[in-house]
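Chemist: sequence first, predicted model second:
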Amino acid sequence: MNASYLSWLPESRSLFAVATTQDKSPLLNAYQWNTSTQSFDLSQSLGLEGRGICHINTNKARTKLAIANYSSGDFQLFDISDGSLKNKAVFKNTGKSITKRQTSPHAHYVGWGRGSRYLYATDLGTDEILVFDTSTDDFSPIQRVKADAGDGPRHLDFHPSLGIVYSLNELSNSISIFSSHKETGYLSLLDKVYLSPKQQKGVTNTASAIRISKQGNYVYVAVRGENMIYGLKITPDGRLSIVNKVSSGGNHPRDFNFSPNEDYLMVANQRSNQLNVVKRDENTGRLFATDVALSIVTPSFVQAFGN
């Protein structure tokens, strides 16, 4: 099994993972924490349709789970209300955009907003954010938000209190800032911030991961190519300004996450086979590189597992 992204439910000590078999077939696996052996036991494994499974998320109520298939450009919804995985619905997107990476749909992210009703999904290939109402049986978008051509929206993150959604755009290395309507789930564009400088000869900069601090005062972003982690301050109206940036400590930072008390960022540098540590000042938001690193083969996801 080649797991690429996880969803951890601490209340039930359950773990869901998207993975592929040796022949690249997609798998959705469910695990349960075994306190006696201090390890995860596989409780269910589903072989899925589609190709390039890359993201997974659960709603706030822990009753639904969704996945994104990058290569086949589809999103799938599952019922997990009784603790088991049950197929519910599939939506396959269509379309394309302007770059060589965008000749077909590439589903990249799924996640619920402030509640358990509206599911937000990104399609890097069609330059879209799709909004679904998962309280109905019709699993089709109620809104299609078009990004700028060539943006390549990759991941979203949701502000904990402002009703703001941040879209990290992989291909343009930018963040689009949206307000979200609590009742309808619709998104409205507020602003856009560019991160890395123009592409350098022989180097392709591609944004990869975005995280918001628990207090909602800073956003952090990883950019591959230049291999940097950016810190940005969030203004009271949700807009952003860059604080500083530091080296990721390795090559190709695909993901990163906060330590439990948020004074460090743990960075998964996939091509240098390292988990590197970046120090964070909680008051100023500034980042500081460190020499602390752990060797891990092709890390792609980071999360602190606890209560």
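Modeler: Sure, I can see it.

Chemist: C-alpha only now, for contacts and for neighbours.
Modeler: OK.

Chemist: need the strands for the stretch 1-150 of the chain, in chain order.
Modeler: 2-9, 14-20, 26-34, 39-47, 53-58, 64-69, 74-79, 86-92, 107-112, 118-123, 128-133, 143-146 (DSSP state E, counting those that start in this stretch).

Chemist: export the ones you listed to TSV and append columns for mean neighbour count and distance to Val243.
Modeler: Below are the strands of the stretch 1-150 of the chain laid out as TSV (neighbours: other C-alpha atoms under 10 Å; distance: least, C-alpha to C-alpha, whole Å):
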stretch	mean neighbour count	distance to Val243
strand 2-9	18	29
strand 14-20	22	34
strand 26-34	19	39
strand 39-47	14	40
strand 53-58	25	29
strand 64-69	26	32
strand 74-79	22	35
strand 86-92	15	39
strand 107-112	27	26
strand 118-123	27	27
strand 128-133	24	27
strand 143-146	16	28
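
Chemist: of those, which approaches Val223 most closely?
Modeler: The closest of the strands of the stretch 1-150 of the chain to Val223 is strand 107-112. By C-alpha to C-alpha, the value is 16.3 Å.

Chemist: and the angle for the closest one with strand 64-69?
Modeler: Taking axes from the mean of the first three to the mean of the last three C-alpha atoms, to 10 degrees, one finds strand 107-112 and strand 64-69 inclined to each other by 170 degrees.

Chemist: name the residue closest to the centre of this protein, please.
Modeler: His155 (4.4 Å; C-alpha atoms, centre = their mean).

Chemist: quick one: that residue and Thr122 touch, right?
Modeler: Yes: here His155 lies in contact with Thr122, judged by C-alpha atoms under 8 Å, at a distance of 6.7 Å.

Chemist: common neighbours of these two, please.
Modeler: Overlap of the contact sets of His155 and Thr122 (by C-alpha atoms under 8 Å, 6 or more residues apart in numbering) consists of 108-109.

Chemist: rewinding a little: now the strands of the stretch 1-150 of the chain as CSV including distance to His181?
Modeler: Formatted as CSV, the strands of the stretch 1-150 of the chain follow (distance: least, C-alpha to C-alpha, whole Å):
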stretch, distance to His181
strand 2-9, 26
strand 14-20, 29
strand 26-34, 32
strand 39-47, 35
strand 53-58, 20
strand 64-69, 21
strand 74-79, 22
strand 86-92, 23
strand 107-112, 13
strand 118-123, 10
strand 128-133, 12
strand 143-146, 12
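
Chemist: nearest to Ser272 among those strands would be which one?
Modeler: So among these, strand 2-9 is nearest, using C-alpha to C-alpha, at 16.6 Å.

Chemist: what's the neighbour count on Thr35?
Modeler: Neighbourhood size, Thr35 [other C-alpha atoms under 10 Å]: 9.

Chemist: put this beside the first:
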Amino acid sequence: MTKTIAIFLFTFFISFNFYSQNSYVFVGSYNSDKNKEGIYVFQLDTLTGDLKKITSVKNILNPSYLTVSPNGKYIFACTETKTPNAGSVSSFEFKPQNKTLTFINSQKSGGENPVYLSVHKSGKWLINANYTQGSVSVYPITAGGKINPIVQNFSYSEGSINKERQERSHVHSAVFSPDYDFVFLPDLGADKIRSYRFDAAKKQPLSENQYPFTSATLGSGPRHFTFHPNGKFAYCVEELTGTISVYKYVTGKLDSIQRINAHTDAFKDDFNSGDIHISPDGRFLYASNRGEENNIAIFSIESNGTLKTVGYQATFGKTPRIFTIDSTGKFLIVANQTSGNVIVFKRNSVTGLLKKSGTEIKVENASCVQIKQYL
């Protein structure tokens, strides 16, 4: 072996090992008690898929949904969720070099039961969806990760045909368009995907969109929403009918092109679909099914944006509320809420199929999982 080759292999080994130890997994939960751990941080070994706990946070109630700032310095959480007449959003600073997660501040959520957060690509704006009262709130974020008070809040009241679940608006997520010029709000209660223009340069960034909403199938219950990496297509998982609607997307406008079952043929009712994500290469889409199914539905994405069913993967737990895919597309990690466990899967980039990998982590009432790689 020549000296040059030896140096190359050594450098490659060091770089690969560095990467394998600098991916972190953040898990939120319904802890129900401020004296219990609420947010957990794990180190992901990207060689084995193992998770190693490095820290956790107490003194917060029900941090049910988390999102990470673009630069990775801050973790934002929906807090006081499922708490009567309450709700807040909270900020934490994460220092990977010290392996610490430190509380910064909280603000009122502007509606009961906050369930979803998105951060603008600039890191200067935070958007929160409130489920129970059906509203959306917008907050400025300081350079130090502090959440400032709400500058805009819009609430909605109309419901739809399912009188038990759709008695009024229930906004279940808030998602930026690929260019960050629009925000989309799937409303489970009203069977609509609402939308606004977003101008990050304004003090009140949300304004009316030419297309203020897209109607979903009545009784379907739009829940979570994602865009294809090419920016041409969008996908919405519908909780109440266990389906996925596919849309062609152009400048703030959604046009329906397909609707396909996320559930297996064995299930005819009592659907409970949850989360939805696309692999970084844009070739496969994944959706979680809760209820009695407890699986991840796997679809291939055709060149025209439509979906074809590939298969289903059991999540080895109950109620896969949220899952996520790492930036390399190598791993998919699921938070099973009812069974209180977090499962790591390795993803086959050719077939899209999943295989359980690494250790199983117990987290009581695990409700959300996010991954961030740090350089």
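Modeler: Noted; the coordinates are in hand. This structure is a prediction, so every number in the text was calculated from the model and none was measured.

Chemist: got a TM-score for the pair?
Modeler: Put the two chains on top of each other and the TM-score (TM-score structural alignment, normalised by the length of structure 1) is 0.91; 304 aligned residues with a C-alpha RMSD of 2.2 Å.

Chemist: now Val310 of structure 2: how far from Val350 of structure 2?
Modeler: 12 Å (C-alpha to C-alpha, to the nearest Å).

Chemist: between the two, which is the more surrounded one?
Modeler: Neighbour count, other C-alpha under 10 Å: between Val310 of structure 2 and Val350, Val310 has more, with 16 against 8.

Chemist: what about the residue mapped onto the more buried one from structure 1, which helix or strand?
Modeler: With the correspondence set by TM-score structural alignment, Val310 of structure 2 lines up against Val243 in structure 1. Under the criterion DSSP states H and E, the helix or strand holding Val243 of structure 1 is strand 240-247.

Chemist: Phe40 of structure 1 pairs with which position in structure 2?
Modeler: Correspondence of Phe40 of structure 1 to structure 2, assessed by TM-score structural alignment: Leu101.

Chemist: how close does its match get to Glu239 of structure 2?
Modeler: Going from Leu101 of structure 2 to Glu239 of structure 2 by C-alpha to C-alpha gives 33 Å.

Chemist: not counting sequence-adjacent ones, nearest residue to Ser215 of structure 2?
Modeler: Lys192 (4.7 Å; C-alpha to C-alpha, 6 or more residues apart in numbering).

Chemist: now the one you found: how far from Ser29 of structure 2?
Modeler: From Lys192 of structure 2 over to Ser29 of structure 2 (counting by C-alpha to C-alpha), the distance is 28 Å.

Chemist: sorry, back to before: so what's the match of Phe40 of structure 1 up against?
Modeler: Neighbours of Leu101 of structure 2 in contact, by C-alpha under 8 Å, 6+ apart: 55-57, 92-95.

Chemist: cutoff 7 Å now
Modeler: 92-95 (C-alpha atoms under 7 Å, 6 or more residues apart in numbering).

Chemist: ditto for Cys368 of structure 2
Modeler: Taking C-alpha under 7 Å, 6+ apart as the test, what Cys368 of structure 2 contacts is 27-29, 64-66, 321-323, 335.

Chemist: map it across to structure 1 for me.
Modeler: Using TM-score structural alignment, Cys368 of structure 2 pairs with Phe301 in structure 1.

Chemist: cool, and Leu240 of structure 2?
Modeler: By TM-score structural alignment, Leu240 of structure 2 lines up with Leu171.

Chemist: separation between that match and Thr290 of structure 1?
Modeler: For Leu171 of structure 1 relative to Thr290 of structure 1 (C-alpha to C-alpha), the value is 28 Å.

Chemist: what sits closest to Lys192 of structure 1 if chain neighbours are left out?
Modeler: Closest to Lys192 of structure 1 by C-alpha to C-alpha, 6+ apart is Ser176, at 4.4 Å.

Chemist: test my guess that the one you found contacts Ile164.
Modeler: No: the pair Ser176 of structure 1 and Ile164 fails to qualify as a contact (C-alpha atoms under 7 Å) at a distance of 10.4 Å.

Chemist: what residue of structure 1 is the furthest out?
Modeler: Most distant from the centre of structure 1: Ser36, at 32.0 Å, with distances by C-alpha atoms, centre = their mean.

Chemist: if I pick it, what's in contact with it?
Modeler: Here Ser36 of structure 1 is in contact with no residue (C-alpha under 7 Å, 6+ apart).

Chemist: helix or strand for the residue nearest to Lys192 of structure 1, which one?
Modeler: strand 174-180.

Chemist: and that strand, what does it pack onto?
Modeler: Secondary-structure packing of strand 174-180 of structure 1 (3 or more C-alpha pairs under 7 Å, 6 or more residues apart in numbering; DSSP states H and E): strand 164-169, strand 187-194.

Chemist: report the buried residues of it.
Modeler: By neighbour count with 16 or more other C-alpha atoms under 10 Å, strand 174-180 of structure 1 contains the buried residues 174-180.

Chemist: coming back round to it: which residue in structure 2 aligns with the residue nearest to the centre of structure 1?
Modeler: Per TM-score structural alignment, His155 of structure 1 is aligned with His224.

Chemist: coming back round to it: show me what contacts the match of Leu240 of structure 2?
Modeler: By C-alpha under 7 Å, 6+ apart, the contact list for Leu171 of structure 1 reads 150-152, 206-207.

Chemist: could you export those residues as a markdown table, including neighbour count, secondary structure and distance to Ala19 of structure 1?
Modeler: Converted to a markdown table, the contacts of Leu171 of structure 1 look like this (neighbours: other C-alpha atoms under 10 Å; DSSP: H, G, I helix; E, B strand; the rest coil; distance: C-alpha to C-alpha, whole Å):
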| residue | neighbour count | secondary structure | distance to Ala19 of structure 1 |
| --- | --- | --- | --- |
| Gly150 | 20 | coil | 28 |
| Asp151 | 25 | coil | 27 |
| Gly152 | 33 | coil | 23 |
| Thr206 | 25 | strand | 23 |
| Ala207 | 33 | strand | 22 |
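
Chemist: nearest to Glu11 of structure 1 among those residues?
Modeler: Ala207 (31.9 Å).

Chemist: contacts only, for that closest one.
Modeler: If you count contacts by C-alpha under 7 Å, 6+ apart, Ala207 of structure 1 has them with 169-171, 173, 222-224.

Chemist: what lines up with Arg259 of structure 2 in structure 1?
Modeler: Arg259 of structure 2 maps onto Lys192 in structure 1, by TM-score structural alignment.

Chemist: what's around that match, how many residues?
Modeler: Neighbour tally, Lys192 of structure 1, other C-alpha under 10 Å: 16.
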